[in-house]
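*Asks:* pasting a predicted model and its sequence here:
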Amino acid sequence: MAGRFRFTLLSRWVLLAFVLLPIHRSSSSGTVQVDARGTRKVCQVVGEFDRQRNVPTVNVTETRFKFWGSDLGASFEHKGKLYVLFGDTHPSGGLARARDADSIAVSNTTNPQDCVRLSFLTEPDGGFRQLQIPGVYSGAFAVPTGGFSLDGRMYILASGDNRERRNIGRSVLARSDDDGHSFRYLYDISRDRMVHVAPVPVPAGQVPDLPVSGGAGLLLWGSGDFRRSDPHLAFLPADAVEQPGALRHFAGLDPVTRSPRWSADEADSVPLFHQPCLGELSAGWNPFLSKWMLLYTCGGPRASTILRTADKPWGPWSAPETLVDPAEQDGECGFISGGRPPQPSQWTRFIRFSRRCPAVSDPHTPSTPGEAYGPYLISRFTQGEPGRSSTIYFLVSTWNPYTVVLMQTRLRVAAGGRVVQDVAPVAPRP
């Protein structure tokens, strides 16, 4: 009986990817617009207390896992559960962990309105388990950027080898055979244009014009120099994930056929569009809108969260639309600190006295403005009405307070819209 259900490595991976990413070849008839009234905070995911709402967080991470703050939160599916990779995690007093250790959590949440209920991997002392890749620096600013599941094994991509307060030097691929409790380094992905990498599994035959027959594998979106680079794209075949020479970089469109060109040489990689401000990013397919979505951090010192959409992984991409602007969220009782004392609210016809907004800033950084960075899409939460609208959910980090919040945004199809950014074609090689 067991023999009848024994799949090959590739077929099992393809089945999993098909379940997680139902991609269709057809595209929507219009461009996608962000509903200006449809973006809001759902909940605060980490930390002990939501100061904006004056309530404990759903995960009370100081009490349960002995850390008071963290950032990022790249998620992926593994063995039917949602795994979430967090960046620099700050332990509570008395816990013997590096101050900027990374961490990993598991969730069974299926309804985003319940927030994201997390169980962090822990050590015998009850504190969170530090995510480490032997031989790869994992201190400040070196963080996991994405993950995927293949044949029962967990793979993650991480940035590393940066010096304190300097740009990150490389991206690496690592594997876990025990569901995230330990990892081993496999190889470098990039030291140039793909340092911050967001992977998306694609099933065989669902995305045309990929560089391998059948097309099963991983699409990798990436950025290079931190918040100073354009986005790039690469592909890794499903049956060669652990072979570094199998990676293929998007090298532009053929000027005649308009088909994508792929190269084993990263130097041939071309930007998907010009906006040299990218930092953290995530991507995913929206089956309700028949669009690829790219969410990314742009600029500084007060970074914003941006969205673009496209019919194909390489574009052409829509104009950028802002999802979360920290300057708009630090106003009247917002959830991001503006680096200044809270101000009294306006009078209303129902309230006859002036109240003050809560101080959302971390106590030790009252003058530090917050940001809206690390937008990580949670694809299992995506909802919508085919061809008309969709609600997406994603995690965003706020820097001050040093925490992660779950956001939701409503998108709608605007018929007759135009795509404003195209990929430059490249001349055929002799």
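*Replies:* That came through, no problem.
*Asks:* can we go C-alpha only for contacts and neighbour counts from here?
*Replies:* Noted.
*Asks:* touching the longest helix along the chain from outside, list them.
*Replies:* As assigned by DSSP state H, the longest helix anywhere in the chain is helix 9-20. Contacts made with helix 9-20 from outside it, assessed by Cα atoms under 8 Å, 6 or more residues apart in numbering, are listed as 77, 149-151, 201-204, 216, 238-239, 380.
*Asks:* ok, and here's another one to check against it:
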Amino acid sequence: MNRSLSALTRAGVLAAALSIGLAGPAVADPNIVIPIPGINPIPGINGQPRGLPRLPGVTQAVFQMTGMDSPNRTQNVNVLGTDLGIMWDDGSGRMLTAFGDSAGLGFPNLLVGSVWAWSSQVLFSSTTKDPSQGISFDGVVSNNPLPSPKIPGIEISLIPTAGISVGGVQYLSLMSVASWGEHGKWETNFSTLAVSGDGGRSWAPLTTTRRANVDGYQNFQQNAFLKDDGYVYRYGTAAGRQHPGFVSRAREADIADIDRYEYWDGTEWKPDAKVAAPIVDGVAELSVMWNEHLGKFIMLTTDSTNSVVMRSADRPEGPWSEPQVLVDGPSLPSAYAPMIFPYQTGNDLYFLLSVYNQYNVLLMRSPL
């Protein structure tokens, strides 16, 4: 008799969980990078309380996006735990969300000591424009549309860091991780773009867009996208956390032509990545968007204390304001990768936030 994925999930959860649960909860500090083998997303036995965290400030968690405690029930498509949550409009009114390294049941990645089936990317779709009651997924792309060999020292993962639609074509920016390290450090081979012409259902790598860790491109290994006035702005930082942030841009039609980008040198735009000047300091995973309520561009990232901070600017290149704390680090110490909801929501700011100690993604609301 055939059994559904949800039934298989329920049957396999205990065995998978017990194989790692005895080792105790996952490390709570995301600045100490431990890949999939170190996580336990099973609620109730991962050492974390069930339900949304209650935070002391005005920013609150309002919905769990992924995992077995999520109304989206992503375990039914074998996504028990994941991170990042990069959102963008696909050009036709649908929102695509790309998640990073995701844990599910299946053949484990024994080469790196993981008991999980491990996908480098998974994408969901949604038509939710008002996130006040949560974000509902109504479609999913098969896990690992851009496969990674997951061989330490060669490529351990190929992780999305930004997504955008240009002319109805979808683009993902990804980083090829060669090896993980500690204290917010990891090594990348390159950053690159991938493209989808069918609304995100299938993807192809654009190998001519690879930016290796040399010649100024080391500052664009992790990215964020912004569209403004006919340009695509591609913000960047080096592999890992707590590095300076930089910005490049190209005309929308030239998004996949690496030779057409120009780089902000602190005064003007230049065609050489080596002259790019920092626009902000202490950047981790980041997200940038125009906010109509403030009448400014806003940038979210985390700082050295794992606090979620927001900066604002009148122009994409800045100058950017001093950081304003939205979530204080000690109140949610394993938070990282704040990603802005792509539609305007008045005087409330909604963003996704990854929580490492339960290895899933939360929807947050912060008044502006």
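*Replies:* Arrived safely. A quick note: this is a predicted structure, and the numbers were derived from the prediction, not measured.
*Asks:* next secondary structure after the longest helix of the first structure?
*Replies:* Helices and strands here follow DSSP states H and E; after helix 9-20 of the first structure, the next one along the chain is strand 30-34.
*Asks:* in the second structure, what stretch matches the helix or strand following that following strand?
*Replies:* Beyond strand 30-34 of the first structure on the C-terminal side, the first helix or strand identified by DSSP H and E is strand 40-44. Following TM-score structural alignment, the aligned partner range for strand 40-44 of the first structure in the second structure is 60-64.
*Asks:* picking that back up, what comes up buried for the longest helix of the first structure?
*Replies:* 10-11, 13-14, 16-18, 20 (16 or more other Cα atoms under 10 Å).
*Asks:* what's the answer for stretch 61-75 of the first structure, then?
*Replies:* When neighbours are counted by 16+ other Cα under 10 Å, the buried residues of stretch 61-75 of the first structure are found to be 61-62, 65-75.
*Asks:* buried subset of the contacts of helix 9-20 of the first structure as a ChimeraX selection?
*Replies:* Of these, the buried ones go into a single ChimeraX selection, burial set by 16+ other Cα under 10 Å:
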select :77,149,150,151,201,202,203,204,216,238,380
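*Asks:* out of the contacts of helix 9-20 of the first structure, the closest to L281 of the first structure would be?
*Replies:* Taking Cα to Cα as the measure, P201 is the one of those closest to L281 of the first structure, at 15.7 Å.
*Asks:* which position in the second structure aligns with the closest one?
*Replies:* Using TM-score structural alignment, P201 of the first structure pairs with K227 in the second structure.
*Asks:* where's the spatially closest residue to its match that is not a sequence neighbour relative to E322 of the second structure, distance?
*Replies:* Using Cα to Cα, 6 or more residues apart in numbering and skipping the chain neighbours, the partner closest in space to K227 of the second structure is Y233 (6.1 Å). If you measure Y233 of the second structure against E322 of the second structure using Cα to Cα, to the nearest Å, the figure is 21 Å.
*Asks:* the more surrounded of those two?
*Replies:* Comparing Y233 of the second structure with E322 by other Cα atoms under 10 Å, the one with more neighbours is Y233, at 25 against 12.
*Asks:* corresponding residue for the more buried one in the first structure?
*Replies:* Y233 of the second structure maps onto L219 in the first structure, with residues paired by TM-score structural alignment.
*Asks:* may I see the buried residues of the host helix or strand of that match?
*Replies:* Assessed by DSSP H and E, L219 of the first structure sits inside strand 217-223. Within strand 217-223 of the first structure, the residues that qualify as buried are 217-223, counting by 16+ other Cα under 10 Å.
*Asks:* do stretch 147-161 of the second structure as well
*Replies:* Within stretch 147-161 of the second structure, the residues scored as buried using 16+ other Cα under 10 Å are 148, 150, 155-161.
*Asks:* turn these into TSV, columns for distance to S304 of the second structure and secondary structure.
*Replies:* Putting these into TSV (distance: Cα to Cα, whole Å; DSSP: H, G, I helix; E, B strand; the rest coil) gives the following:
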residue	distance to S304 of the second structure	secondary structure
S148	30	coil
K150	29	coil
E155	27	strand
I156	25	coil
S157	24	strand
L158	25	strand
I159	22	strand
P160	22	strand
T161	19	strand
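*Asks:* where do the strands sit along the stretch 201-350 of the first structure?
*Replies:* Listed in chain order, the strands of the stretch 201-350 of the first structure (DSSP state E, counting those that start in this stretch) span 217-223, 232-237, 248-253, 260-263, 278-286, 291-298, 304-310, 321-324.
*Asks:* pipe those into CSV and attach distance to V413 of the first structure per row.
*Replies:* Listed next are the strands of the stretch 201-350 of the first structure as CSV, based on distance: least, Cα to Cα, whole Å:
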stretch, distance to V413 of the first structure
strand 217-223, 24
strand 232-237, 25
strand 248-253, 26
strand 260-263, 26
strand 278-286, 12
strand 291-298, 10
strand 304-310, 11
strand 321-324, 14
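*Asks:* tell me the gap between the match of strand 40-44 of the first structure and the middle of its chain.
*Replies:* Here stretch 60-64 of the second structure is found 17 Å from its chain centre; the criterion is Cα atoms, centre = their mean, to the nearest Å.
*Asks:* that one vs the first structure, mean deviation?
*Replies:* With the two structures superposed, stretch 60-64 of the second structure lies on average 0.7 Å from its match in the first structure, counting by mean Cα distance after the TM-score superposition for the first structure.
*Asks:* for the buried residues of stretch 61-75 of the first structure, which one is nearest W285 of the first structure?
*Replies:* The closest of the buried residues of stretch 61-75 of the first structure to W285 of the first structure turns out to be S75 (Cα to Cα; 14.4 Å).
*Asks:* how about the closest one, what's its partner in the second structure?
*Replies:* Counting by TM-score structural alignment, the partner of S75 of the first structure is M87.
*Asks:* for the residue most central in space within the first structure, identify the helix or strand it belongs to.
*Replies:* The structure's the first structure has its C-alpha centroid closest to Y376; by Cα atoms, centre = their mean the separation is 2.7 Å. With the criterion set as DSSP H and E, the secondary-structure element containing Y376 of the first structure is strand 373-377.
*Asks:* and that strand, which stretch of the second structure?
*Replies:* Mapped onto the second structure with TM-score structural alignment as the criterion, strand 373-377 of the first structure occupies residues 336-340.
*Asks:* superposed on the first structure, where does the matching stretch end up, distance-wise?
*Replies:* Its match in the first structure and stretch 336-340 of the second structure itself, once the structures are fitted together, sit a mean 0.4 Å apart by mean Cα distance after the TM-score superposition for the first structure.
*Asks:* show me what counts as buried in that stretch.
*Replies:* Using 16+ other Cα under 10 Å as the test for burial, stretch 336-340 of the second structure gives 336-340.
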